[in-house]
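Asks: sharing a sequence plus its predicted fold:
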Amino acid sequence: MKFENNYAFAKAQDEKDPLSSFRNRFYIPVDSDNNELIYLCGNSLGCQPKSVASYIEQELNDWADLGVEGHFDAENPWMPYHEKLAKPMADIVGAKPSEVVIMNTLTTNLHLMMVSFYNPTPDRHKIIIESDAFPSDKYAVESQIRQRGYDPSDSLLLWQPRAGEELCRLEDLEALVNEHGDSVALLLIGNTNYYSGQFYPVKEITALGHKNGSKVGFDLAHGVGNIMPDLHDNGPDFAVWCTYKYLNSGPGSLGGCFVHERHHKDKNIQRFTGWWGQNKDTRFNMRKGFDPIPTAEGWQLSNPPILSMAAVRASLDIFAEAGMKNIRAKSEKLTGYLEFLINDLNNDDIKIITPSDPKQRGCQLSIQVKNADRSLHDKLTKAGVISDWREPDVIRVAPAPLYNSYEDVFEMVERLKKILKYN
């Protein structure tokens, strides 16, 4: 597509956008005068679907009217409620429904997965993560290493950009794996980096790890709902994610988990267990030994929080209607337009560090600010543009295809242009 730097072009793109009507399905945050803000922060917290209230209200009403019998007699019975989420979630991440479960929160699920897939030995105990992984991932990995009796200074390896560069190169990860060889137990990669916006290739990284005899897992927190990881076909051992960013399920909402089907029937695999992972036929017998469900559900611990799941279900129903291929196609165009407009500013004080190849990024573009002190971001916020700031010098901007428009992107850059002019 050939982009143009004018309002008429942006408006024309919105008029022919097949997903444009989905914007009306979300509440867009407003300012004190009730004017819609330009909300470009779906990488931190997605906008609320207007349907969420009715989905939750249904469960509140059934709880009030039925009490405990709602587990079986509610409009959407609570006992199998989580099963309703498996298919739409699997379609988003490219998995089989049996490989996906919505449960817990992201870092809890990461710990659970590491119990199963990080099995260190004196000869093979190292974990590779990207050097600028999201802090929670780094904390979780370090604690798992210590819990198993090893030292992160020896067992934690960092895949990092070359000197003077912002992005990680796949060939450097390959060199790191080859250098440490059989001592690498796990590759745990953030999939889409929270800071740079770089999308790391799932297929190639999985193949690299498995060739080395290592397990491979991904944190999809900043990728799920905006990139297509094709988890089943690409074959990582596990993946985890949250649902409150691009999946719009509300602050602190539930996480998701993928376990490849090749692991489902392995009853010898180590795991932390709870009664909701128990064979459904004997779950209420209460006195049976643990017999895991032979799907990703076998990693569940407790019965699910229905009110939170109702919010997840409301958003997943919208995703199912819109279709991930359509969402991804619009995302590439939106970020492409944003990139074009930012570059057209020709301002030496800012640059985009996210890869220019749309196949190597998700919804987010990371704008690096020269001599940064956060003031540019604060002025942008005051001008009615909601993005976010990450130390030391990046403004993260994430146009979400379901509710952001080309006009949003155009207007954001127009306001940025005025700020830079008078800065």
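Replies: Thanks, I have the structure now.
Asks: CA only for contacts and neighbour counts going forward, please
Replies: OK.
Asks: nearest residue to the middle of the chain?
Replies: Against the mean C-alpha coordinate of the chain, by Cα atoms, centre = their mean, the closest residue is Ala221 at 2.4 Å.
Asks: was I right about that residue contacting Ala239?
Replies: No: with contact defined as Cα atoms under 8 Å, Ala221 does not reach Ala239; the gap is 9.6 Å.
Asks: roughly how far apart are the closest residue to Leu60 other than its chain neighbours and Tyr81?
Replies: In this structure, Leu60 finds its nearest non-sequential neighbour in Leu307, 7.8 Å apart by Cα to Cα, 6 or more residues apart in numbering. Applying Cα to Cα, to the nearest Å, the value for Leu307 to Tyr81 is 11 Å.
Asks: for His125, same thing?
Replies: 39 Å.
Asks: how about Ile269?
Replies: 27 Å.
Asks: what's the answer for Val409, then?
Replies: Using Cα to Cα, Val409 is found at 38 Å from Tyr81.
Asks: where do the helices sit along this structure?
Replies: Per DSSP state H, the chain carries helices over the ranges 7-15, 52-66, 70-73, 83-93, 106-117, 135-147, 152-155, 170-180, 202-211, 231-234, 306-322, 324-344, 375-382, 406-422.
Asks: below is an additional structure, to be compared with the one above:
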Amino acid sequence: MAADLYTSLSNEFIVPTNKDIGATARKDGENPCTYLCGNSLGLLSKTSSTLVQEELHAWGTRAVTGHFSHPQNRPWTKCCEPLYPLLGELAGANEIEVACMGTLTNNLHLMMDSFYKPTVTRYKILCEAKAFPSDQYAFTSQALARGLDPATAIIEISPREGEFTLREEDILETIDKEGDSIALVIFSGIQYYTGQWFPIESITKKAHEKGCICGWDLAHAVGNVPLSLHAWNVDFAVWCTYKYVNSGPGGIAGLFIHEKWHETEKPKFAGWWGHELATRFDMPPTFSPIKGAQGFQQSNPSAITVASLLGSLRVFKAAGMMKSVRERSLLLTAALEKMLKASKYFVSPSPQREKETKPGFTIITPSEPSQRGAQLSLLFFPLGSETMRTVFAYLSANGVIGDEREPDVIRLAPAPLYNTLKDCEHAAEILEKALESVA
């Protein structure tokens, strides 16, 4: 298996060259860079590129008639239909429970508007203190829209002093303690900053025990870790698809609504694309929604972004879906972690980390594989110094592409579909040299 890690799981992906990404310190400009940023934007697959080109051709040769007559038999009126079985498999859901539509935050607002139903006594939202900013904006605005003060309506859980991630028992204890006043429990499947994989099943179960609705933002989880949204009884979930699912910048998003809600939670903000297809183009005056999650669609989706997502999902299917992806991810991330911890600049996590004065780093992502996906978040010392920025610039100049999070974190994510053990080795080597240049 170790030898297999030097070969990509899929040869479908187009990796930018060192020259193209501006690796000025590299002399091999035509060689592929070391791309460890799939947690932010996945790479383009050849299949996605082909399908997008086909849509552009269909647009050019069929124009409006492409809605019903398509050269590749993907009429735009039905362009999302091939996605549903693949999205369902990726999310651990039934086809009727998933939809392909809009953007992540737009979908989050739609779901919260349906499922966040505060009363006089049960009105709070429980989330992690450092949720992705767009989520925090959404929580705040949803509370304000209902005449509530976010300062009292939103409960934010923080890690214990001296720790980087949340403990499962602390989350469950908070739900137990505050549950009678909580209307909605909503967390990230995987925390964007630390890379922590929250225990979705146990949190959802505890939330339901206390009478709360439980929803999830799976932006960093979908296509990264195995999901079983239906079996876990998740009420709703939303996600983008341009990270580990590789649908392209700003790619069309997805959502999940458990089928237990399909008879009682109907779309509140109806749009014609959520109307049943059989009569949609008859333009009837009364909305007749598609049963399930797809009834929440509003406007017609971009056939181009749908094609890009379809291409990537076909690559997932050919690679064995999440079983194969996760098996490889466990090996790659563990290998990268081992290499990083072997560095002379690695510092074990400690409550005294603020006092570090020498250049170095620690890993704030959980070391336990069941509590993380592909991503490792590196915290650089001294805190608040220029160490992280200097290291990040050195990595980039040498063709190692991760992403920085101010003020002191660099995230590296060996995406199992296209990254290899060689990528991990090169990243660890260049990181060591970067810290030597700082020291």
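Replies: Alright, I've got the coordinates. Predicted, not measured: the structure shown is a model, and the values here were computed from it.
Asks: could I get the TM-score for this pair?
Replies: TM-score for the superposed chains, counting by TM-score structural alignment, normalised by the length of structure 1: 0.94, backed by 409 aligned residues with a Cα RMSD of 1.5 Å.
Asks: quick revisit: the residue nearest to the centre of structure 1 -> structure 2?
Replies: Aligned by TM-score structural alignment, Ala221 of structure 1 pairs with Ala219 of structure 2.
Asks: please apply the same query to Ala310 of structure 1.
Replies: Under the alignment (TM-score structural alignment), Ala310 of structure 1 pairs with Ala307 of structure 2.
Asks: for that match, grab the count of nearby residues.
Replies: 27 (other Cα atoms under 10 Å).
Asks: I'd say it and Lys46 touch.
Replies: No: applying Cα under 8 Å, one finds Ala307 of structure 2 not in contact with Lys46, separated by 11.9 Å.
Asks: so what sits against both of the two?
Replies: Counting by Cα atoms under 8 Å, 6 or more residues apart in numbering, Ala307 of structure 2 and Lys46 have no common neighbour.
Asks: ranges for the strands of the stretch 151-300 of structure 1?
Replies: Using DSSP state E, counting those that start in this stretch, the strands of the stretch 151-300 of structure 1 run over 156-159, 184-189, 215-219, 238-242, 255-259.
Asks: tell me the residues of structure 2 aligned with the first one.
Replies: Going back to what we said before, that points to strand 156-159 of structure 1. Aligning strand 156-159 of structure 1 against structure 2 (TM-score structural alignment) gives residues 154-157.
Asks: for the longest one, same thing?
Replies: With the alignment judged by TM-score structural alignment, the segment of structure 2 matched to strand 184-189 of structure 1 spans residues 182-187.
Asks: so how far is the matching stretch from its chain's centroid?
Replies: 19 Å (Cα atoms, centre = their mean, to the nearest Å).
Asks: that stretch: average distance to aligned residues in structure 1?
Replies: Stretch 182-187 of structure 2 differs from its equivalent in structure 1 by a mean of 0.4 Å after superposition (mean Cα distance after the TM-score superposition for structure 1).
Asks: could you list the buried residues of that stretch?
Replies: By 16 or more other Cα atoms under 10 Å, the buried positions in stretch 182-187 of structure 2 come out as Ile182, Ala183, Leu184, Val185, Ile186, Phe187.
Asks: closest one to Arg160 of structure 2 out of these, please.
Replies: Nearest to Arg160 of structure 2 among the buried residues of stretch 182-187 of structure 2, counting by Cα to Cα, is Phe187 at 17.3 Å.
Asks: which residues touch that closest one?
Replies: Leu126, Cys127, Glu128, Ala131, Phe198, Gly215, Trp216, Asp217.
Asks: just the closest of those to Arg167 of structure 2, please.
Replies: Minimum separation from Arg167 of structure 2 among the contacts of Phe187 of structure 2 (Cα to Cα) is found for Phe198, which lies at 9.0 Å.
Asks: now the closest one: closest residue in space that isn't a chain neighbour?
Replies: Leaving aside its sequence neighbours, Phe198 of structure 2 sits nearest to Gly189 (Cα to Cα, 6+ apart; 5.6 Å).
Asks: the one you found: neighbour count?
Replies: 25.
Asks: and Asn178 of structure 1, how many residues sit next to it?
Replies: Neighbours of Asn178 of structure 1 using other Cα under 10 Å come to 15.
Asks: got a list of what it touches?
Replies: Asn212.
Asks: now do Ala63 of structure 2
Replies: For Ala63 of structure 2, no contacting residues are found, by Cα under 8 Å, 6+ apart.
Asks: the counterpart of it in structure 1 and Glu59 of structure 1, how far apart?
Replies: By TM-score structural alignment, Ala63 of structure 2 lines up with Gly67 in structure 1. Here Gly67 of structure 1 is placed at a distance of 10 Å from Glu59 of structure 1 (Cα to Cα).
Asks: same question for Asn326 of structure 1.
Replies: The gap separating Asn326 of structure 1 from Glu59 of structure 1 is 31 Å, by Cα to Cα.
Asks: which one's more surrounded, these two?
Replies: Neighbour count, other Cα under 10 Å: between Asn326 of structure 1 and Glu59, Glu59 has more, with 20 against 14.
Asks: the nearest residue to the more buried one once chain neighbours are set aside and Asn104 of structure 1: what is the separation?
Replies: Spatial nearest neighbour of Glu59 of structure 1, chain neighbours left out: Leu307 (6.8 Å); criterion: Cα to Cα, 6+ apart. Leu307 of structure 1 sits at a distance of 13 Å from Asn104 of structure 1 (criterion: Cα to Cα).
Asks: ok, those two, which is more surrounded?
Replies: Comparing Leu307 of structure 1 with Asn104 by other Cα under 10 Å, the one with more neighbours is Asn104, at 20 against 17.
Asks: can you list the buried residues in stretch 393-401 of structure 2?
Replies: Tyr394, Leu395, Ser396, Ala397, Asn398, Gly399, Val400, Ile401.
Asks: which residue sits farthest out from the middle of structure 1?
Replies: Farthest-out residue of structure 1 from its mean C-alpha position, per Cα atoms, centre = their mean: Arg287, at 38.1 Å.
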